[in-house]
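S.K.: sequence-free structure coming up:
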């Protein structure tokens, strides 16, 4: 009887915990945005990206690096330290679009303004 009650209690506890957000337990979670989906986001939208640094371009007081995932690549502009080429990173940033009109066409490009480099496990959906 004790074993049966313990089993039922375990199921109830797991069920209750499973219905709560992980953030209720102090575990921060967020959804990753595939780089290929950035163009569908609004200018200024907050995104979380994960990928590998493939190129970097240091500037005076800031810099940029190219982040690549399985779906594509995008330039990340930062005032923080630029990660080394080959390093896997997770970042929080905002989508930006720089228009470049030329010969009656817009040759603009999306990029990400980095808000923070993150060090945590990520759940992707």
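M.R.: Thanks, I have the structure now. Not measured: the values here are computed from a predicted model. Numbering: from 1, shown residues only.
S.K.: drop to CA atoms for contacts and neighbour counts, all remaining ones
M.R.: Fine.
S.K.: Please identify which helix or strand holds the residue nearest the centre of the chain.
M.R.: Among the residues of the chain, the one closest to the centroid is residue 48, at 1.8 Å (C-alpha atoms, centre = their mean). Element membership for residue 48, per DSSP states H and E: strand 46-59.
S.K.: So which bits of that strand are buried?
M.R.: If you call a residue buried by 16 or more other C-alpha atoms under 10 Å, then strand 46-59 has these buried ones: 46-54, 56.
S.K.: Same check on stretch 21-37?
M.R.: Across stretch 21-37, burial judged by 16+ other C-alpha under 10 Å covers 32-35.
S.K.: Which of those residues sits closest to residue 2?
M.R.: Lowest distance from residue 2 to these (C-alpha to C-alpha) belongs to residue 32, with 43.8 Å.
S.K.: for comparison:
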């Protein structure tokens, strides 16, 4: 009887502690009173990815918005102490800046990224572009996350 009570009390405390924590807020995910599985350390790959075509809407309300992106690596460009790689999904492509070696060309990756906008003025017209700063490479479900 004591074992059942102890197990019940421990379960109640665990549910109470987890129920009081909030998931980190990410722009493309709706606010919820319960954390999603993607908020659990090591399960970040379960979060839904933002389509590249939705990126301008993300930054309309927040400067340097944070989100998740998923796509296939198309090109790589070495920079001084950094890399750029093009990430393409079904809706478009975006350049990703990373301080670590980029994923292999053709590889599909999931990343947590901060979205930036770089204005480029040509004869008074802004033809700037959005780019992503890789914060974490989440990889596939069976691979551990890499901090950038």
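M.R.: Everything's here; your move. Please read these numbers as outputs of a predicted model, since none were measured by experiment.
S.K.: Going along the chain, name the strands of the first structure.
M.R.: Ranges of strands in the first structure, per DSSP state E, are 46-59, 62-69, 72-78, 88-98, 101-102, 105-106, 109-118.
S.K.: okay, these in TSV with distance to residue 11 of the first structure next?
M.R.: Shown next, in TSV, are the strands of the first structure (distance: least, C-alpha to C-alpha, whole Å):
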stretch	distance to residue 11 of the first structure
strand 46-59	34
strand 62-69	38
strand 72-78	42
strand 88-98	35
strand 101-102	61
strand 105-106	57
strand 109-118	34
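S.K.: so which of those comes closest to residue 26 of the first structure?
M.R.: Among those, the nearest to residue 26 of the first structure by C-alpha to C-alpha is strand 109-118 (15.8 Å).
S.K.: In the second structure, what range does that closest one match?
M.R.: Aligned by TM-score structural alignment, strand 109-118 of the first structure falls on residues 129-138 of the second structure.
S.K.: quick one: buried residues of the matching stretch?
M.R.: 130-138.
S.K.: For the longest helix belonging to the second structure, buried residues please.
M.R.: If you go by DSSP state H, the second structure has its longest helix at helix 2-20. Across helix 2-20 of the second structure, burial judged by 16+ other C-alpha under 10 Å covers no residue at all.
S.K.: cool, and stretch 95-108 of the second structure?
M.R.: 95-98, 102-103, 108.
S.K.: In a markdown table, list those along with distance to residue 126 of the second structure.
M.R.: Listed next are those as a markdown table, based on distance: C-alpha to C-alpha, whole Å:
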| residue | distance to residue 126 of the second structure |
| --- | --- |
| 95 | 18 |
| 96 | 21 |
| 97 | 21 |
| 98 | 25 |
| 102 | 29 |
| 103 | 31 |
| 108 | 31 |
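S.K.: Just give me the match in the first structure for residue 52 of the second structure.
M.R.: Taking TM-score structural alignment, the alignment pairs residue 52 of the second structure with residue 35 from the first structure.
S.K.: whoops, residue 87 of the second structure was the one
M.R.: By TM-score structural alignment, residue 87 of the second structure lines up with residue 67.
S.K.: For its match, list the residues it contacts.
M.R.: Applying C-alpha atoms under 8 Å, 6 or more residues apart in numbering to residue 67 of the first structure gives the contacts 50-55, 73-76.
S.K.: how far away is it from residue 84 of the first structure?
M.R.: Going from residue 67 of the first structure to residue 84 of the first structure by C-alpha to C-alpha, to the nearest Å gives 11 Å.
S.K.: Need the residues touching each of those two.
M.R.: residue 53.
S.K.: thinking residue 65 of the second structure is in contact with residue 55, fair?
M.R.: No: using C-alpha atoms under 8 Å, residue 65 of the second structure is not in contact with residue 55; the gap is 9.1 Å.
S.K.: Overlap of the contact sets of the two?
M.R.: Residues within reach of residue 65 of the second structure and of residue 55 at once, by C-alpha under 8 Å, 6+ apart, are residue 115.
S.K.: Comparing those two, which residue is more hemmed in?
M.R.: In terms of neighbours (other C-alpha atoms under 10 Å), residue 55 is the more surrounded of residue 65 of the second structure and residue 55; the figures are 21 against 18.
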